[in-house]
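>>> Sequence plus the predicted model coming up.
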Amino acid sequence: MKRLRLLPHRSFPGYAYLPGRQPHPVRDPAGHSYRVQPVPVSASLDSDEFAWGHDLFNFGYYWEAHEAWEGLWQVAGRGTPLRALLKGLILLSAAGVKIREGKRTAAMRHAGRAAGLLRQLRIPHQPFSDALGMSPALLADLAEATASAPPILQVTAPGQPEPVFDFHLGTH
């Protein structure tokens, strides 16, 4: 399945962070985002930062996708469906990190929490389905399926991204 970039002009980080294996991206002076100032964001499905999270997620930069979506989550209105969607994507990204680390129990816990939030979005949320390329409920099912039967990972160079989900998030 071909993975398309939403923001091809934006460069991916120098490595896909896995805890304990590379320098911490923001705390370590050798980190890929050390002293990078956060950009102002608006909590919107149409924002560049939301699209950047898609690109990072789809190409196996799960920790980085988590960070991109967390910035949006922090400014999203409390109790809103958008905030629940963003939290679900953050947890799904965390599950991707745990799968790459070989921590199946933690991956299942994060994927389960993500699925619970995504399934709460039962009322018609066509903008969410359009942004994800699938319904939130289908994404919940796929997240749990991947975490319960994680893929066999390829041997990659340290810091090399590796998509672990057999789906990708669509365009909006």
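Thanks, I have it.
>>> rest of the way, CA atoms for contacts and neighbours
Noted.
>>> okay, which residue is most central for the protein?
In the chain, the residue lying closest to the centroid (Cα atoms, centre = their mean) is Ser93, at 3.6 Å.
>>> what's the nearest residue to it once chain neighbours are set aside in contact with, if anything?
The shortest distance from Ser93 to any non-neighbouring residue, by Cα to Cα, 6 or more residues apart in numbering, is to Tyr62 (4.9 Å). Contact analysis of Tyr62 by Cα atoms under 8 Å, 6 or more residues apart in numbering lists Ala16, Tyr17, Leu56, Ser93, Ala94, Gly96, Val97.
>>> got another, please set it beside the one above:
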Amino acid sequence: MTDWRPPFAYLPGQTARHPEGAFDRFKQVAPGALSASMPWRLGLDLYHEGFFWEAHELWEAVWLAAPPNSAERCAIQGVIQLANAALKRRMGREAAAQRLDDLAEAHLLEAARRGADVMALTETQILALKKIARGPQKYAIKCTLR
């Protein structure tokens, strides 16, 4: 893993965007090891620290590597939607955030229906991710992967 963090959390319309390719070195995903991949794990850390756009950026690489129509792809899509909801909420766009919360919920429910502990996330960890997306406060439960 890495202790690297971006110098700031990107907030569209309010902060500068990160340089093109700033996250490329962290986007390598080995086939069959999605939940252990650098972009997945670093994305979880960044999400917990309030780097929502940055987590989304990393998770897109994992989503692209996931098998089509798989439980993993549903779970990743749901978590990406949570990051996007948190970002929209931070931008003061509550209606957009709520719509994304609903989309995330649908993806996460479908992922759970297809397989337990998808992407090495427990139900408790998924609830913690949802709480972060729905409010600015920090929560004690952090997604520590097995």
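Alright, I've got the coordinates. Because the structure is a prediction, the values reported are computed rather than measured.
>>> After superposition, what's the TM-score here?
The TM-score (TM-score structural alignment, normalised by the length of structure 2) is 0.81; 141 aligned residues with a Cα RMSD of 2.7 Å.
>>> picking up where we left off before, please report how far the equivalent of the residue nearest to the centre of structure 1 over in structure 2 lies from Leu100 of structure 2.
Using TM-score structural alignment, the partner of Ser93 of structure 1 in structure 2 is Ala83. Counting by Cα to Cα, to the nearest Å, the gap from Ala83 of structure 2 to Leu100 of structure 2 is 9 Å.
>>> count of residues packed around Leu142 of structure 1?
17 (other Cα atoms under 10 Å).
>>> Please apply the same query to Phe23 of structure 2.
Quick note: Phe23 of structure 2 (other Cα under 10 Å) scores 15 neighbours.
>>> before we move on, back to that, secondary structure and distance to Asp130 of structure 1 added to the contacts of Tyr62 of structure 1, as JSON lines?
As requested, the contacts of Tyr62 of structure 1 are exported to JSON lines (DSSP: H, G, I helix; E, B strand; the rest coil; distance: Cα to Cα, whole Å):
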{"residue": "Ala16", "secondary structure": "coil", "distance to Asp130 of structure 1": "27"}
{"residue": "Tyr17", "secondary structure": "coil", "distance to Asp130 of structure 1": "29"}
{"residue": "Leu56", "secondary structure": "helix", "distance to Asp130 of structure 1": "18"}
{"residue": "Ser93", "secondary structure": "helix", "distance to Asp130 of structure 1": "19"}
{"residue": "Ala94", "secondary structure": "helix", "distance to Asp130 of structure 1": "23"}
{"residue": "Gly96", "secondary structure": "helix", "distance to Asp130 of structure 1": "22"}
{"residue": "Val97", "secondary structure": "helix", "distance to Asp130 of structure 1": "25"}
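>>> Among these, the buried ones, what's the ChimeraX command?
The buried residues among the contacts of Tyr62 of structure 1 can be selected in ChimeraX (16 or more other Cα atoms under 10 Å) with this line:
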select :16,17,56,93,94,96,97
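>>> on that earlier part again, is it true that the match of Ser93 of structure 1 touches His48?
No. Using Cα atoms under 8 Å as the test, Ala83 of structure 2 is too far from His48 to be in contact (9.9 Å).
>>> Trace Asn69 of structure 2 over to structure 1, please.
Alignment note (TM-score structural alignment): Asn69 of structure 2 maps to Gly79 of structure 1.
>>> Alright, that wraps it up for me.
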